[in-house]
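Novice: Provided below for reference: sequence and predicted model.
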Amino acid sequence: MDDGIDPEKFYDLRLLTDVTLSPDGERVAFVASESDPDDDESRTGLYVVPSDGSRDPHRLTRASTASAPAWGPDGDTLGFLAARDGDLDRRAGRRRDESDDGGDEDGRNGGDGGGGGNGSDGGEGPKPQVWTFDLALGGDARQETDFEHGVREFDFGPDGDRLGEFDFGPDGDRLVVSARDPTEEEGEYLDRRRDDGPIEVTRLQHKMDGAGWLDDVTTYLFVVDRESGETDRLDDAYGAGSAEPLMGLQPSWGSSNRIAFCRSNAEHPDDDGSVDVFTIAPDGADLRRLTDGSMRCMVPTWSPDGDRLAFAGGNHENWYEPTDAYVAPDDADAEYESLSAGLDRTLARGGGLAWLDGETVVAPIADEAWTRLAVLPLDGEPRRSYERQGRQRTICAFDLAGDTVALGLTTPDDTPQAFSLDAGELREDDTGGPIRRLTDLNADWVADAPLPDCEVVSYENADLEEVEAIVYYPDGFDADADGPAPAICSIHGGPMSYDAPEFRFTVAYWTSRGYVVVKPNYRGSTSYGRDFSEALKGSRGDLESDDVISAMDRLVADGVADPDRLFCTGFSYGGITTAHVVTRTDEFAAAAPEHGIYDFHSNFGTDDNHNWHEWEFGMPWENPETYRDISSISRVGEIDTPLLVTAGEEDWRCPPTQAEQLYVSVRKRGIDAKLVVYPNEHHDIGDPSRATHRLEVLTEWFESHDPGEA
């Protein structure tokens, strides 16, 4: 096997994750993630660049991580979240025991914001606060908030997009922020938890991945005066529901001087996945509930005149249905309808909503093996736009302001970069002018690395239905000249997700070592319309594993993949599918189910997805045969494939006991197996050293069971 890319090259990457435009569309702020090898942490840096590409990007933050940028209405103020040492001016001129300490009349000052409700966090060290740069005057950032446990922030989407829980008022003199506000009794409990006291939980949603054990502390919206630092809690704007620790309140302050936010209004919010859109006045008066509890709503986005809201909405009891874009007037019990239903496509991962003008919304959609923009008129038919993007360019970030569109775009042979184009591209009568590349991140890295070729391959599954897979080839690979190659089937999670051509270090690492990498968009993937996605509803194992096996059979038949050197892996739902695949076939030389669920019956109540499992499969004591049917552990006697099984020690999405159960079961049968558990790790792999270790241990497992390496 070729030596390929050194795994340590992962530390050299700087990957764009977010873009946001100034109100006039003239500047783009963007966030890029990077590795800190000394502290073994992933960090993010904040940059700004003119949207016309007239100069190179300027880095604003260097000493600490920064995320979730948001522009003030003046176009010179740029807010962001950061956990930094306190502002010297604030420390010198303000004391927490003085009257302007930012607390409310009861002496409360927000609560534990880190991690969305983890009662055991809130230890020593700075907490996330809102900071702002004045780009007209320059200088260091100014600290705007001083909540004891920080302003909240959330991972939003499968690619780790960050959602900051704050926004500027229309005059720029105030902020709305989200923070937890413990009562005195709750504060005492948090103190005991920080000292390793016992965990005491009374709520049904008792844990959440990335947040850990939950508690009863309520999250509220606070209005912060930027000049004085004084805060006012909006008592009727609070968080509730099983989704709240993941989704937050998502505050948005409109030009009409009203604040929108999202929360559950259900009678038993922890036992219900619905999330409604609300609006409220900044003095806490006139609360209005716009939606009716029938959907899971998110990202409320005000129209330019502030009288309407666009928002994303999906069926909270059927996640296979497309998430659509809606618009509602700012009225209690508003009438609203989908703008995007005619496309039969879901709003894309990591995408938001933006107003092109007062009558048109724009959003990225998942469209087969592609992420592209859709134009959604309030009065007219929705349509796809931006053909010049091309099928090899995937949108990973989006914003729209003024007459400018900002995009994060990635290809299989280039890391995510920032681009801009004129918004006229989104109007049918205007070509929109040239697309401008604004960044050249990782230019030397990309120039030196043997990055893959890629194509989208269509094939038939066993039911004679057409399915697509993204296939990455080693640089310069020619099956006719080189003969069939070893191939890794890498299965996406979700299953409500999809793959599109893009840069991924793992893929580039494997193709550089001579592997073909196959990523099937199996039935259940969300980018091919409701029927394709919903085909998986109520089942596990049969349909998606058939689509995986059929993809590899097609590549073997084409002479691309060596039938004796096939490997299979997947993370999360991809791990679930990998385990099902090896119960059906022995054609893989080795497999690696990662961070998956293999016994849904024993898993019920131990993860954070009890509501999902209930609406899809019913209760395990009512439908034991269903839970047995969907569990690969029920057919562990059919597994003969060597397995590498991985888990995060504190994974509450797919608990590590699931990995242990599969590992012990196959070992009892004498199957070659290995268990890898990452201590103190949640569902995802965070630290750079663990990301590279994961890649190396997977590759070593495949190589050690590769007959071509013997």
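Specialist: That came in fine, so what should we check first? Residues are numbered from 1 along each chain as shown.
Novice: going forward, measure contacts and count neighbours with C-alpha atoms only.
Specialist: Will do.
Novice: pull the contacting residues for Ala710.
Specialist: By CA atoms under 8 Å, 6 or more residues apart in numbering, the contact set of Ala710 is empty.
Novice: distance of it from Arg653?
Specialist: Distance, Ala710 to Arg653, using CA to CA, to the nearest Å: 38 Å.
Novice: check Thr578 too.
Specialist: Applying CA to CA to Thr578 and Arg653 gives a distance of 17 Å.
Novice: of these two, who's got more company?
Specialist: The residue with more neighbours, out of Thr578 and Arg653 and counting by other CA atoms under 10 Å, is Thr578; that gives 30 against 23.
Novice: where's the more buried one, which helix or strand?
Specialist: helix 573-584 (DSSP states H and E).
Novice: show me which residues of that helix are buried.
Specialist: If you call a residue buried by 16 or more other CA atoms under 10 Å, then helix 573-584 has these buried ones: Tyr573, Gly574, Gly575, Ile576, Thr577, Thr578, Ala579, His580, Val581, Val582, Thr583, Arg584.
Novice: could I get these in CSV, plus columns for distance to Arg90?
Specialist: Shown next, in CSV, are those (distance: CA to CA, whole Å):
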residue, distance to Arg90
Tyr573, 47
Gly574, 48
Gly575, 49
Ile576, 50
Thr577, 53
Thr578, 53
Ala579, 55
His580, 57
Val581, 58
Val582, 60
Thr583, 61
Arg584, 63
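Novice: closest to Leu15 out of the residues you listed?
Specialist: Nearest to Leu15 out of the buried residues of helix 573-584 is Gly574 (CA to CA; 23.6 Å).
Novice: separation between the closest one and Ile491?
Specialist: On the measure of CA to CA, Gly574 and Ile491 end up 5 Å apart.
Novice: same check, this time on Ala447
Specialist: 28 Å.
Novice: comparison target, given below:
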Amino acid sequence: MTDSAFEEAGPTPTGGPDSEVPDWELRFRAPRVSLPGWAREAPDRSLFVSNATGTFELYAWDRSTGERRQVTDRPNGTVSGRLSPDGEWVWWFDDTDGDEFGVWRRQPFGGGADETAVPGLAAGYPSGLALGRDGTVVVSRDTEEDGSTIHVRRPGEAETTEIYRHRQSADVAAISADSSLLAIEHTEHADAMHSALRVVRLDGSTVAELDDTAGGTVESGLLARGFAPLPGDSRLLVGHQRHGRWEALLWDPLTGEQRELSFGLSGDAYADWYPDGSALLVLHSFQARDEVYRYSLADGELTRLETPPGTLGGAAARPDGEVEFLWSSAAEPPRVMSTSGRTVLDPPGPKAPRSVPVEDAWVEGPGGLVHALVQRPAGEGPFPTVFDIHGGPTAHDEDGFAAGPAAWVDHGFAVVRVNYRGSTGYGREWTDALKHRVGLIELEDIAAVREWAVSSGLADPERLVLTGGSWGGYLTLLGVGAQPDSWAVGVAAVPVADYVAAYDDEVEALKALDRTLLGGTPEEQPERWAASSPITYVDAVKAPVYISAGMNDPRCPIRQIENYVSRLTDRGHPLEVYRYDAGHGSLVVEERIKQVRMEIRFARDHLPTAREAGSTD
């Protein structure tokens, strides 16, 4: 697709008081772009994701000419892509209708036919891709038959060589600048929440190991953030949790030297290299908001770079030292900006309407202070209130633009988002606290925030909606069963509904995570699995339930959802189920709008009116 086609793509309604299209739909339809990545050896060649055509697809952008070209065009969209270091090829992952099982393909940067990127390598679930400057290709994949495998193809070779295989999850995380070393994140120790690191040569022989779970009491995860960008420099930038939050260290696997870097920041700090290797770009995440710093490796000076208050959906340093970042807040739609103050990449078409800002609520919960983000509609409360629960579970809600919550607000609902125990961003202990009492821990924190929302006058206790997608959908179904008197309606998207059946059908990496969370398999820990499974409580459900499910979902497979649906149906319980031909969610804008419209309609149809509920609004 040419530059002009990109500029002409996207929805035509402009919104405003005379528009027939409501603002909540325009927020979904408004074209947006991701933070562009670029080729290490050809930084004018960039790759980004956009929904300009109504489906999220990959686009190539030549900064030297300004040309932007659509690379992929598939019915269910494409978001997984990578540029080769020389900028000559766009790699993209080809699955079937969102099932996440497939192969890597590639296309010339300037356009042309797609080709199989790694001939002879069978399909699998992608778990990592490393492309060397010399043409080396390293692919890691998961399959039910083989577990995790890593394959190397060196320059001039036609076929790949398998250098790693294990039943536990693993992936290739980084390749050194001279393509002599690979960093592998693995969970061979069977703790899927805390990865260890192994650096190997291209033949798979081990150079060094780094494992913070071995022989100690601190369960610190390790992440490989990338080798130094200079040939001959074997230092690996590593993220660690040794002191209770994400920080950084430099590890030289050839010498064994480790240098912990102290940034003196209160929250999680995620570091990446500047292209010349002289400094690190540090993204600081604290209390649902982000900021960015430059850290000089020579003298340890930490300099804050100017970004607006809100959330950064990524940041990267260009070769000239300029830093580009994707910024938004709950009230303001996303923009790709630069520390120079300019707009880096402006999508075509109308801009998304603003929403309302979030307020912070800190609520005393059974495990400590729980942070919640609140958005209020116009008027006086108490309001019908949506508890929109995030997925993950190791993720968190933030002060960033989200069209879903904004849609509920536009329809007169207050929205509360809870960063329960299990969420990231509040320290390692907070994230790890959900082990063994999975789901029940999160619901305790949600219950504490619910009590605050009612007692503060924000929420009408008779008109409370529990909703979420993925892990949030799981907590929704668990919540309406384990807390049946707390919720008037449950709206669950792509949920875990029958935990044991989900375990039987899900991808291997998620099986490993479930064993870590629950302390073993369903056969080894039957009571824990039963206590954490929504289907255990299905006969106690009182609230009408809406469920949407992707027919090709490998993460929350359809069979276990049908088991739950059958149990509710047998009871004659108020239930609506929407099944669609995609995977773990949809990349098609109109499909997403359709789903949100159905969710809001279901909630409004089944909630009592303000008069019926005895509310004053």
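Specialist: Cool, got the structure. Bear in mind that the values here come from a model prediction, so they are computed numbers and not experimental data.
Novice: please state their TM-score.
Specialist: Once superposed, chain against chain, the TM-score is 0.78 (TM-score structural alignment, normalised by the length of structure 2); 576 aligned residues with a CA RMSD of 4.3 Å.
Novice: quick one: the next helix or strand after the helix holding Thr578 of structure 1 to helix 573-584, angle?
Specialist: Sequence-wise, the next helix or strand downstream of helix 573-584 of structure 1 (DSSP H and E) is strand 590-594. Taking axes from the mean of the first three to the mean of the last three CA atoms, to 10 degrees, one finds strand 590-594 of structure 1 and helix 573-584 inclined to each other by 140 degrees.
Novice: what's strand 590-594 of structure 1 aligned against in structure 2?
Specialist: Using TM-score structural alignment, strand 590-594 of structure 1 lines up with residues 489-493 of structure 2.
Novice: residues in contact with the matching stretch?
Specialist: 463-470, 472-474, 476-477, 480, 543-549, 599, 603, 606-607.
Novice: show the buried residues in those residues.
Specialist: 463-470, 472-474, 476-477, 480, 543-549, 599, 603, 607.
Novice: alignment lookup: Arg437 of structure 1 to structure 2.
Specialist: Checking TM-score structural alignment: Arg437 of structure 1 goes with Thr343.
Novice: do Tyr663 of structure 1 as well
Specialist: Tyr663 of structure 1 maps onto Val565 in structure 2, by TM-score structural alignment.
Novice: counting neighbours, what do you get for that match?
Specialist: Val565 of structure 2: 22 neighbours (other CA under 10 Å).
Novice: which ones are touching it?
Specialist: Per CA under 8 Å, 6+ apart, neighbours of Val565 of structure 2: Val577.
Novice: can you tell me which residues contact the closest residue to Trp302 of structure 1 other than its chain neighbours?
Specialist: In this structure, Trp302 of structure 1 finds its nearest non-sequential neighbour in Leu309, 4.6 Å apart by CA to CA, 6 or more residues apart in numbering. Residues in contact with Leu309 of structure 1 (CA under 8 Å, 6+ apart) are Pro300, Thr301, Trp302, Ser303, Val327, Ala328, Pro329, Asp330.
Novice: please identify the helix or strand for Leu309 of structure 1.
Specialist: Assigned by DSSP H and E, Leu309 of structure 1 belongs to strand 308-315.
Novice: which elements pack onto the helix or strand that that strand is followed by?
Specialist: As assigned by DSSP H and E, the chain's next helix or strand after strand 308-315 of structure 1 is strand 324-329. Applying 3 or more CA pairs under 8 Å, 6 or more residues apart in numbering; DSSP states H and E, one finds that strand 324-329 of structure 1 contacts strand 308-315, strand 337-338.
Novice: coming back round to it: where's the residue nearest to the match of Arg437 of structure 1 when sequence neighbours are not counted relative to Asn552 of structure 2, distance?
Specialist: Ranked by CA to CA, 6+ apart and with sequence neighbours excluded, the top spatial neighbour of Thr343 of structure 2 is Met337, at 4.6 Å. In this view, Met337 of structure 2 and Asn552 of structure 2 are 36 Å apart by CA to CA.
Novice: please apply the same query to Pro484 of structure 2.
Specialist: 30 Å.
Novice: neighbour-wise, which of the two wins?
Specialist: Neighbours were counted for Pro484 of structure 2 and for Asn552 using other CA under 10 Å; Asn552 has more, 21 against 17.
Novice: just the element for the counterpart of the more buried one in structure 1, please.
Specialist: Counting by TM-score structural alignment, Asn552 of structure 2 lines up with Glu650 in structure 1. Using DSSP H and E, Glu650 of structure 1 falls within no helix or strand.
Novice: same deal with Asp460 of structure 2?
Specialist: strand 459-469.
Novice: just checking, what packs against that strand?
Specialist: strand 383-389, helix 440-455, helix 471-482, strand 489-493.
Novice: tell me how far the helix or strand that the shortest one is followed by is from the chain's mean position?
Specialist: What that stands for is strand 489-493 of structure 2. Once strand 489-493 of structure 2 ends, the next helix or strand along the chain (criterion: DSSP H and E) is helix 499-505. Averaging C-alpha positions (CA atoms, centre = their mean, to the nearest Å) puts helix 499-505 of structure 2 22 Å from its chain's average.
Novice: try stretch 559-567 of structure 1
Specialist: That offset, for stretch 559-567 of structure 1, works out to 32 Å (CA atoms, centre = their mean).
Novice: which residues touch that stretch?
Specialist: With contacts defined as CA under 8 Å, 6+ apart, stretch 559-567 of structure 1 is touched by 479-480, 483-489, 516, 552, 555-556, 587-591, 702, 706-708.
Novice: mean deviation, the strand holding Asp460 of structure 2 versus structure 1?
Specialist: Mean deviation of strand 459-469 of structure 2 relative to structure 1 after superposition (mean CA distance after the TM-score superposition for structure 1): 2.0 Å.
Novice: where does that strand end up in structure 1?
Specialist: Counting by TM-score structural alignment, strand 459-469 of structure 2 corresponds to residues 561-571.
Novice: and Pro495 of structure 1? What does it align with in structure 2?
Specialist: Pro495 of structure 1 maps onto Pro393 in structure 2, by TM-score structural alignment.
Novice: burial count for its match?
Specialist: 22.
Novice: surely it touches Asn419?
Specialist: No: contact criterion CA atoms under 8 Å: Pro393 of structure 2 and Asn419 do not qualify, at 9.8 Å.
Novice: pull out the buried positions in stretch 272-290 of structure 1.
Specialist: In stretch 272-290 of structure 1, counting by 16+ other CA under 10 Å, buried: 272-282, 284, 287-290.
Novice: ends of it, how far apart?
Specialist: Start-to-end span of stretch 272-290 of structure 1 (CA to CA) is 18 Å.
Novice: next one: stretch 141-156 of structure 2
Specialist: 22 Å.
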